[in-house]
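Q: Mind looking at a prediction? Sequence and model below.
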Amino acid sequence: MKEIKGGVCAAKGFFANGIYSGIKKKKTSKDLAIIYSESLCNAAAVYTQNKVCGANIIVSKENLKNGKAKAIICNSGNANTCNKDGIEKAKAMCKGVAEYLKISEKDVAVASTGVIGVPLQVELIIKNIKPLIDKAKNSAEASKNAANAIMTTDTFIKEIAFAFEIGGKTVKIGGIAKGSGMIHPNMATLLAFITTDANISQKLLQKALREDIKNTYNMINVDGDTSTNDMVVALSNGEAKNPIIDREGNNYKIFCKALNMVNTYLCKSMAKDGEGATKLIECEAINSKDIETARKISKSVISSNLLKAAIFGCDMNWGRIACAIGYADCKFDINKVAINVSSKFGNMNVFEKGYGLKFDEKKALKILKEKEIKITVNMNSGKNKATAWGCDLTYDYVKINGSYRS
């Protein structure tokens, strides 16, 4: 696997762009993005589990029911959720793209993110579809423009791409994402768009995405809130001309590894960019009796607001880690568990066989002052492992969300 430039435009045949349309108040902010393929793609998607879902979720689910798509349009600054005319406006966005690209409305996925309950000024989007698509390119800059246009409270763009080989052909895969707050996926509380020129069947593309989110998007937490709007969409147009991946052999495993690398990078970026965050927290549960226990333990630890606050304050309060392990919904023997906390500065064992260990407070402070903190929970009960990502909880998180609508 080789990291390359290009984001969602790294793969052959994909174009993108992002512009300002007037949805956001700040004219210096982009708020409308397009991603499309020259040829029809196999499409896979996963959606928020929030029972109050955005109009974009309803429309995209219907449009992608046949597993095909050619374009994705996304606006930021307005969620188009809980509005009486929301579905009508989401469909209008699809229609506008379809008419300009001369494709079926059913081949367009639509996404919206931002404030809930505010009517969407869809006319601003419709009149900007022409300049949006006219300037769309297959370039690294175009991908960055699209990544910028889907952001809300994000502080930096999130994109990545990789090249790999299948059947003697170079295959590329790339993705962009947004997510800073309202992050506690069960899928999902974010937007992520993945493009690949891999020749893979829709059935296996969907399976690969559905399985991978269990170890990536479903393993991040910023604030414990599951959003109403968000989704992950993957498009594959087959332009790499590799032998079709239509069975779960070695080529499928190679593709899944590449997909996981894209998703893992995007997830860590979102956790790192949590609203007001100053530190990335990674928790790896190792030597677990099964994968599900490892997932629940690691996710429970990074979801603890008390731990998040302690990490912000550089307080080696291992009791909060043990507490979070203890209320995870799974069975284990706490007397076998060991906890280690580490960073670039060094590492420290703080808990073993049910009891805390003495440690050097000065060394602990230096470990926790780093920007990336890792917590390793050794279950000492098997061979399975899982990793989850979160961030610290800061004063700025309250400031940002105390005035989100303004």
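A: Looks like it came in fine.

Q: make it CA atoms for all contacts and neighbour counts henceforth
A: Noted.

Q: Quick check: next helix or strand after the lengthiest strand in the chain?
A: The strand that spans the most residues within the chain, counting by DSSP state E, is strand 32-47. Of the helices and strands lying after strand 32-47 in sequence (DSSP states H and E), the nearest is helix 55-63.

Q: And the contacts of the next helix or strand after that next one?
A: Under the assignment DSSP H and E, the closest C-terminal helix or strand after helix 55-63 is strand 68-78. Contact partners of strand 68-78, identified using CA atoms under 8 Å, 6 or more residues apart in numbering, comprise 23-24, 31-43, 63, 93-94, 97, 106-116, 118-120, 149-152, 235.

Q: for the longest strand of the chain, packing partners?
A: Applying 3 or more CA pairs under 8 Å, 6 or more residues apart in numbering; DSSP states H and E, one finds that strand 32-47 contacts strand 14-19, strand 68-78, helix 129-134, helix 140-149, helix 202-212, strand 231-236.

Q: any chance of those in a markdown table, with distance to residue 186 too?
A: Formatted as a markdown table, these follow (distance: least, CA to CA, whole Å):
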| stretch | distance to residue 186 |
| --- | --- |
| strand 14-19 | 28 |
| strand 68-78 | 21 |
| helix 129-134 | 32 |
| helix 140-149 | 23 |
| helix 202-212 | 11 |
| strand 231-236 | 10 |
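
Q: try this one side by side with the last:
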Amino acid sequence: MKIIEGGVCAAKGFKAGSVRCGVKESRTNDDTAIIFSECECTAAATYTMNRVKAAPLYVTMEHLEDGVARAIVANAGNANACAPDGMENARRMAKAAAQLLGVAETDVAVASTGVIGQRLNIECIEEHLPELVLEDNASEKANRAIMTTDTKPKTAAVEFTIGGKTCRIGGICKGSGMIHPNMGTMLSFITTDCAITHEMLTDALQENVKKTYNRVTVDGDTSTNDMCIVLANGMAGNTLIEWQDEEYQAFCKALNEVNTRLARQIAADGEGATKLVTCTVKNSRSEEAAERLAKAVVGSNLVKAAMFGADANWGRVLCAMGYSKAPFRPEYVSVAFESAAGSVAVCDKGAALDFDEELAKKVLSESEVTIAVDVNEGEDSATAWGCDLTYDYVKINGDYRT
């Protein structure tokens, strides 16, 4: 497997494009994007766990019932959630894209992100979407068009081999705030030229999302609009993957690489964040317990604040583990902080260690920090990703609507 460039345009037969429609008047850059395949794709998706779901999710669910699609249309600036005429406008958005592309309306998935509770200006999308031009290398343009409070595009792509054929998977995503396990204001669009059945694609995506996007937290809020969509057009020419065999495992490994990279980028670009915080829990009784512990640590506001201040306050780590409801024995736990500046052990068998505070400060001042936890009770492990909590988070969200 090789890391490559190209995002959603890395795989054969995929194009992308973006245009400014004026969904949000104050926005001056492109706000609507399309990802399109030259031929029909098998399609799979996962959606937010929030009981309140935006209209585009319901429309996408309807359109993907048959397991096929050709395109994704997405806008930023308005979530079309809890909004007047929500379903009608989501369908009109799909229809506008379908007319531009010359495909069936049901072959278009729809996504939106932005402010909740305001009517989507569908008229401006219908007016300006025909101006969008599809290009072979427009992945970044499409990525920027779906950004809201994101500070940078988020992309990943890999090349791998299935049955002697070169295949590619690439993706883009957006997500900065309202991010919590079980997905949070997060849109992820993945494309691949690998030939795989709808059933196998669905299994691969659902299993992988559990270990990537669902292990990211920024602020504890789960959005109304989250979704991850994968389109597979089969243009690589490999033998169709229809069983969970070695070729399926190779596909899953490549998908995991792309989604892990995207998930880490979401965590690192959390609203106001200055650093990516990773928690790895090893030697746990089960992967489920390790995951619950790791999520609790990166989700703790006190831990996040300590990371912002580069304060080696390891007691907050054990405190978060303690309310995670995961089984572990505090008296067995060891904790260390790690980064490019080094490693410092701060806790052993649930008790404090003497450590160099100056070294700890240096370790925690890096842009990427790992909280390494060993519960010394089993053989399973899990990793979760988050970020620090800064003053800017409140500034960004204090007037987000206005």
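A: Arrived safely, thanks for sending. As the structure is a computational prediction, the values presented were derived from the model and not from experiment.

Q: Just the buried ones from the contacts of strand 68-78 of the first structure?
A: 23-24, 31-37, 40-43, 63, 93-94, 97, 106-116, 118-120, 149-152, 235 (16 or more other CA atoms under 10 Å).

Q: can you give me the strands for the stretch 201-350 of the second structure?
A: For the stretch 201-350 of the second structure, the strands defined by DSSP state E, counting those that start in this stretch occupy 227-232, 276-284, 334-339, 342-348.

Q: now the first one: which residue numbers in the first structure?
A: Going back to what we said before, that points to strand 227-232 of the second structure. The aligned range for strand 227-232 of the second structure in the first structure is 231-236, by TM-score structural alignment.

Q: how much does the matching stretch stray from the second structure?
A: With mean CA distance after the TM-score superposition for the first structure, stretch 231-236 of the first structure departs from the second structure by a mean of 0.3 Å once superposed.

Q: What residue in the second structure is paired with residue 316 of the first structure?
A: In the second structure, residue 316 of the first structure lands on residue 312 (TM-score structural alignment).

Q: Tell me how far that match lies from residue 95 of the second structure.
A: Distance of residue 312 of the second structure to residue 95 of the second structure, given as CA to CA, to the nearest Å: 54 Å.

Q: More neighbours: which of the two?
A: Using other CA atoms under 10 Å as the criterion, residue 312 of the second structure and residue 95 rank with residue 312 on top: 23 against 20.

Q: Hmm, the more buried one is touching residue 360, no?
A: Yes: using CA atoms under 8 Å, residue 312 of the second structure makes contact with residue 360 at a distance of 6.2 Å.

Q: Identify the contacts common to these two.
A: Looking at what touches both residue 312 of the second structure and residue 360 (by CA under 8 Å, 6+ apart), the common residues are residue 337.

Q: Which parts of the stretch 201-350 of the first structure are helices?
A: Here the stretch 201-350 of the first structure has its helices, by DSSP state H, counting those that start in this stretch, at 202-212, 250-272, 291-303, 305-312, 318-326.

Q: Output those helices as JSON lines; include the columns mean neighbour count.
A: Shown next, in JSON lines, are the helices of the stretch 201-350 of the first structure (neighbours: other CA atoms under 10 Å):
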{"stretch": "helix 202-212", "mean neighbour count": "18"}
{"stretch": "helix 250-272", "mean neighbour count": "21"}
{"stretch": "helix 291-303", "mean neighbour count": "25"}
{"stretch": "helix 305-312", "mean neighbour count": "21"}
{"stretch": "helix 318-326", "mean neighbour count": "19"}
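
Q: Check which helices and strands the helix or strand harbouring residue 114 of the second structure is in contact with.
A: Element membership for residue 114 of the second structure, per DSSP H and E: strand 108-115. Packing partners of strand 108-115 of the second structure (3+ CA pairs under 8 Å, 6+ apart): helix 55-63, strand 68-78, helix 86-101.

Q: what's the first one packed up against?
A: For helix 55-63 of the second structure, the elements it packs on are helix 86-101, strand 108-115, judged by 3+ CA pairs under 8 Å, 6+ apart.

Q: quick one, which of the ones you listed is nearest to residue 220 of the second structure?
A: strand 108-115 (17.6 Å; CA to CA).

Q: Quick check: closest non-adjacent residue to residue 238 of the first structure.
A: residue 199 (3.7 Å; CA to CA, 6 or more residues apart in numbering).

Q: and the one you found, what pairs with it in the second structure?
A: Checking TM-score structural alignment: residue 199 of the first structure goes with residue 195.

Q: my guess is that match meets residue 231, correct?
A: No: contact criterion CA under 8 Å: residue 195 of the second structure and residue 231 do not qualify, at 10.3 Å.

Q: Throw the strands of the stretch 201-350 of the second structure into CSV and include distance to residue 264 of the second structure, thanks.
A: CSV is the format used below for the strands of the stretch 201-350 of the second structure (distance: least, CA to CA, whole Å):
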stretch, distance to residue 264 of the second structure
strand 227-232, 15
strand 276-284, 8
strand 334-339, 15
strand 342-348, 21
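
Q: Deepest in the core, which of those strands is it.
A: Comparing those by mean neighbour count (mean count of other CA atoms under 10 Å), strand 227-232 ranks first with a mean of 26.

Q: just how off-centre is it within its chain?
A: Remark: strand 227-232 of the second structure is offset 12 Å from the chain centroid, using CA atoms, centre = their mean, to the nearest Å.

Q: about what we covered before: tell me which of the strands of the stretch 201-350 of the second structure lies nearest to residue 255 of the second structure.
A: strand 227-232 (9.8 Å).

Q: how big is the angle separating the closest one from strand 14-19?
A: Interaxial angle of strand 227-232 of the second structure relative to strand 14-19 (axes from the mean of the first three to the mean of the last three CA atoms, to 10 degrees): 140 degrees.

Q: Residue 397 of the first structure maps to what in the second structure?
A: Per TM-score structural alignment, the equivalent position to residue 397 of the first structure in the second structure is residue 393.

Q: The helix or strand where that match lies vs the first structure, mean deviation?
A: Taking DSSP H and E as the criterion, residue 393 of the second structure maps to helix 391-398. In the superposition with the first structure, the average deviation recorded for helix 391-398 of the second structure is 0.2 Å (mean CA distance after the TM-score superposition for the first structure).

Q: relative orientation of that helix and helix 301-308 in degrees?
A: Using the same axes, to 10 degrees: helix 391-398 of the second structure against helix 301-308 is 120 degrees.

Q: buried stuff in helix 391-398 of the second structure?
A: Applying 16+ other CA under 10 Å to helix 391-398 of the second structure flags residue 393 as buried.

Q: for it, packing partners?
A: Partner elements for helix 391-398 of the second structure (3+ CA pairs under 8 Å, 6+ apart): none found.
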